[in-house]
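**Q** need coordinates for the below:
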Amino acid sequence: MRIAGAPISWGVCEVPGWGHQLAPDRVLAEMRDLGITATELGPAGFLPAGRDERRELLGSYGLELVGGFVPVVLHDPAHDPMADAERALDELGTGATLVLAAVTGLPGYDRRPVLDTKGWSTLLTNLDAICDLAADRGRCAVLHPHVGTMVERRAEVELVLGECGIPLCLDTGHLLVGGTDPYWLARTAAHRIAHVHLKDVDARLAESVRTEKAGYTEAVGAGMYRPLGRGDIDIGGIVRSLENAGYEGWYVMEQDAVLTAEPPPGGGPRDDVRASLAYLAEGDPAQGHPAEGAS
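**A** Model (predicted):
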């Protein structure tokens, strides 16, 4: 398997006030020490913006860059997102996937407006335009259905699949919280999936977000995201389905965390990441072994 890490698993997030933010040297060193050899970019400012400086830094920890999560307003007819997309592609460099989130323009992921027909038309048109822009540069752009963005619920995911051509980032956790069965998506739309974020989820807390009994950030802080194999998602079944369909992209481990303070040396989020790696290492998911321990 092509397994990568992500700074959000260490609580490093673009949302203001999200929680205590760990320094890059600690996060990257813990990735290296866990045997991870690739990572996503993290929020703006976490890693150097210059490609050469960033490549040197990541290389010093034995890491390569495989993608970057880029929040962009795509639904507003008064806003042209192409400059944002071009800048993100330039900053990521070759070989890394542009992972788009159709953000609301509001802070955080706890509320979102309702789109009208014009807003949806603008969003879908912009997705195709950015997809084409990336392809013209020999690159890949994907849309990440994400809680608290304009593409969250199953009907919205299906609208994107039916009305535009951009590939998807299959994030097992965000899909479930938004009401989409990630296993269903892996089985029925594998040809549209070009990037994967692996999360396991406490279904009870996910339901509280979906029914608006709890905010998204609150639920993450309460432990909604679980180490792989310890939640309510059939991670092994999803991986098997994608591998059998010929998926060749990366599996990025993401167990979003909210930290309240600096963890003691040798502890903290790395323990959950280690548990997820151990789950994936129990056997070859394409042959079915990890699924035996999944809910």
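**Q** going by C-alpha atoms from here, please, whenever you check contacts or count neighbours.
**A** OK.
**Q** you'd agree residue 6 is up against residue 43?
**A** No. Between residue 6 and residue 43 there is no contact, the gap being 10.3 Å when judged by Cα atoms under 8 Å.
**Q** okay, these two: which has more neighbours?
**A** Set residue 6 next to residue 43 and count neighbours by other Cα atoms under 10 Å: residue 6 wins out with 27 against 17.
**Q** any idea how far that one lies from residue 258?
**A** 14 Å (Cα to Cα, to the nearest Å).
**Q** residue 63 now?
**A** Distance, residue 63 to residue 258, using Cα to Cα: 24 Å.
**Q** got it, and residue 70?
**A** Per Cα to Cα, residue 70 is found 20 Å from residue 258.
**Q** what does residue 269 give?
**A** Going from residue 269 to residue 258 by Cα to Cα gives 10 Å.
**Q** more neighbours, the two?
**A** The neighbour comparison of residue 269 against residue 258 (other Cα under 10 Å) goes to residue 258, with 24 against 21.
**Q** helix or strand: which one has that one?
**A** Here residue 258, judged by DSSP states H and E, is contained in no helix and no strand.
**Q** wait, isn't it in contact with residue 224?
**A** No. In this structure, residue 258 is not within contact of residue 224 by Cα under 8 Å, at 10.6 Å.
**Q** can you tell me what sits against stretch 32-44?
**A** Residues from elsewhere that reach stretch 32-44 (Cα atoms under 8 Å, 6 or more residues apart in numbering): 3-8, 12-14, 31, 47, 61-69, 252, 274.
**Q** among those, which are in strands?
**A** Of the contacts of stretch 32-44, the ones assigned to strands by DSSP state E are 3-4, 64-69, 252.
**Q** following up with a second sequence; could you model it the same way so I can compare the two?
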Amino acid sequence: MRTIQGPALFLAQFMNDTPPFDRLETIAPWVAECGYLGVQMPSDNPRCMDLALAAESDAYCDELKGTLAEHGLVITELSTHIQGQMVAVHPGVRTLFENFLPAPLRTASDSERQVWATDQLLLAARASQRLGLTASATFSGALLWPMVYPWPQRPAGLVEEGFAELARRWTPILNAYEDAGVDLCYEIHPGEDLHDGASFERFLDAVGAHPRASILYDPSHLLLQQLDYLAFLDIYRDRIKMMHVKDAEFRPNGRSGVYGGYQGWAERPGRFRSLGDGQIDFGAIFSKLAQYDFPGWAVVEWECALKDSAVGAREGAAFVRRHIIPVTSHGFDDFVGGGERDDARNRRILGF
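**A** As a prediction, this is how the structure comes out:
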């Protein structure tokens, strides 16, 4: 067993035009002062990094790492959530995702958008390799999400064709991550075709159980779907290479439930909360991750409709520190002796 690394902070929800959140150089000391040891980098945000340059330049990657090292921080993973979403977008909702794209591509064709997104993922694979990272976070995108509820009746073969196309788009990307020695971790998330265990299994089958097709585990998205988020760890532990530590609560009522009635985040029965303010049993989660020898970082992703982000970030670092289990190097009953292997003694005990 190994002790989980952390805490780390996902920077995506914090970067903006207001100091100190406007540049990596200025947010880094703030992150460190909050109590974090690492940062998960949104690769699409120029306030954090130049992805194309990181893919080609060891010197630039050393500069990024050096900027963070001055404050006792490291890069834990790169995120391509925004770009991954654009690998597969149903035409019916293409306009909703225009803000995910650089301005020149907002009027581009679907195929041009997909080419851009694929190129971004390939850059992130090379950048991750240069930075010495072993995992990267992304979204799968969605071709089938508008048909997630089986009404009207879905034609035979529709779901199979959707996942076959998803696999055609992602297999070359996964191969590039294999070449780079980096696990590509899909965040299991509503709005994506990979939104629960069953849909991840369909994708895994479609990509031939690709060794780099991995999972970013975020229990908040499972709770809001009313999945058993602890059993999910038992089932998919071998594919889980990353995690987001994010809390949530689900309080259904007589007016709305899982679907939320088109209400905003503050009014929905299911909503994200800052760490410790929701219903998720993180004690059990960290116990299972320690038991299953989870190889990654405990990364706080702050998303809460109620609490201030800076307060949530500070509380989150302390929360993760309390939950990380420093794993034992020996059995608690080793002091009595007799645990070493002795085949002759074993046969005597069995009466042989």
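**Q** quick TM-score on the pair, please.
**A** Scored against TM-score structural alignment, normalised by the length of the first structure, the superposed chains reach a TM-score of 0.75; 266 aligned residues with a Cα RMSD of 3.6 Å.
**Q** residue 263 of the second structure: neighbour count?
**A** If you count neighbours by other Cα under 10 Å, residue 263 of the second structure ends up with 11.
**Q** what residues are up against it?
**A** The contact partners of residue 263 of the second structure, taken as Cα under 8 Å, 6+ apart, number zero.
**Q** which stretches in the stretch 201-350 of the second structure count as helices?
**A** 219-224, 229-236, 282-291, 309-323, 343-349 (DSSP state H, counting those that start in this stretch).
**Q** which among those helices is found nearest to residue 168 of the second structure?
**A** Proximity to residue 168 of the second structure (Cα to Cα) singles out helix 229-236 among the helices of the stretch 201-350 of the second structure, at 23.2 Å.
**Q** who touches the closest one?
**A** With Cα under 8 Å, 6+ apart as the test, helix 229-236 of the second structure has contacts from 197, 219, 222-223, 240, 284-285, 288-289.
**Q** which of those residues are buried? Put it as a PyMOL command.
**A** Applying 16 or more other Cα atoms under 10 Å to those leaves a buried subset, and the PyMOL line that selects it is:
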select buried, resi 197+219+222+223+240+285+288+289
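**Q** nearest to residue 256 of the second structure, of the contacts of helix 229-236 of the second structure?
**A** Checking the contacts of helix 229-236 of the second structure against residue 256 of the second structure by Cα to Cα gives residue 223 as the nearest, at 15.8 Å.
**Q** what ranges do the helices span in the stretch 51-200 of the second structure?
**A** Ranges of helices in the stretch 51-200 of the second structure, per DSSP H, counting those that start in this stretch, are 51-56, 58-69, 81-85, 110-131, 158-180, 197-206.
**Q** in JSON lines, list those helices along with distance to residue 294 of the second structure.
**A** Below are the helices of the stretch 51-200 of the second structure laid out as JSON lines (distance: least, Cα to Cα, whole Å):
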{"stretch": "helix 51-56", "distance to residue 294 of the second structure": "27"}
{"stretch": "helix 58-69", "distance to residue 294 of the second structure": "24"}
{"stretch": "helix 81-85", "distance to residue 294 of the second structure": "22"}
{"stretch": "helix 110-131", "distance to residue 294 of the second structure": "20"}
{"stretch": "helix 158-180", "distance to residue 294 of the second structure": "20"}
{"stretch": "helix 197-206", "distance to residue 294 of the second structure": "18"}
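**Q** so which of the ones you listed is the most packed in?
**A** Of all the helices of the stretch 51-200 of the second structure, helix 81-85 has the most neighbours on average by mean count of other Cα atoms under 10 Å, namely a mean of 23.
**Q** what sits against the residue nearest to the spatial centre of the first structure?
**A** Nearest to the geometric centre of the first structure sits residue 197, at 4.7 Å (Cα atoms, centre = their mean). By Cα under 8 Å, 6+ apart, the residues touching residue 197 of the first structure are 169-172, 251-254.
**Q** ok, of those, which come out buried?
**A** By 16+ other Cα under 10 Å, those give 169-172, 251-254 as buried.
**Q** just send the residues you listed back as a markdown table, with distance to residue 159 of the first structure too.
**A** Shown next, in a markdown table, are these (distance: Cα to Cα, whole Å):
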| residue | distance to residue 159 of the first structure |
| --- | --- |
| 169 | 15 |
| 170 | 15 |
| 171 | 17 |
| 172 | 18 |
| 251 | 25 |
| 252 | 25 |
| 253 | 27 |
| 254 | 25 |
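**Q** identify, from those, the entry nearest to residue 160 of the first structure.
**A** Using Cα to Cα as the measure, the one of those that approaches residue 160 of the first structure most closely is residue 169, at 12.2 Å.
**Q** so what corresponds to that closest one in the second structure?
**A** Residue 169 of the first structure is assigned residue 216 in the second structure as its aligned equivalent, the criterion being TM-score structural alignment.
**Q** residue contacts, its match?
**A** Residue 216 of the second structure neighbours (Cα under 8 Å, 6+ apart): 137, 185-188, 240-244.
**Q** let's see that with 6 Å instead.
**A** 185-187, 242-243 (Cα atoms under 6 Å, 6 or more residues apart in numbering).
**Q** and residue 240 of the first structure, what's its match in the second structure?
**A** By TM-score structural alignment, residue 240 of the first structure lines up with residue 287 in the second structure.
**Q** once you drop chain neighbours, what's closest to that match?
**A** Nearest non-adjacent residue to residue 287 of the second structure, counting by Cα to Cα, 6 or more residues apart in numbering: residue 325, 7.2 Å away.
**Q** distance check, the aligned partner of residue 123 of the first structure in the second structure against residue 233 of the second structure.
**A** Counting by TM-score structural alignment, residue 123 of the first structure corresponds to residue 166 in the second structure. Counting by Cα to Cα, the gap from residue 166 of the second structure to residue 233 of the second structure is 25 Å.
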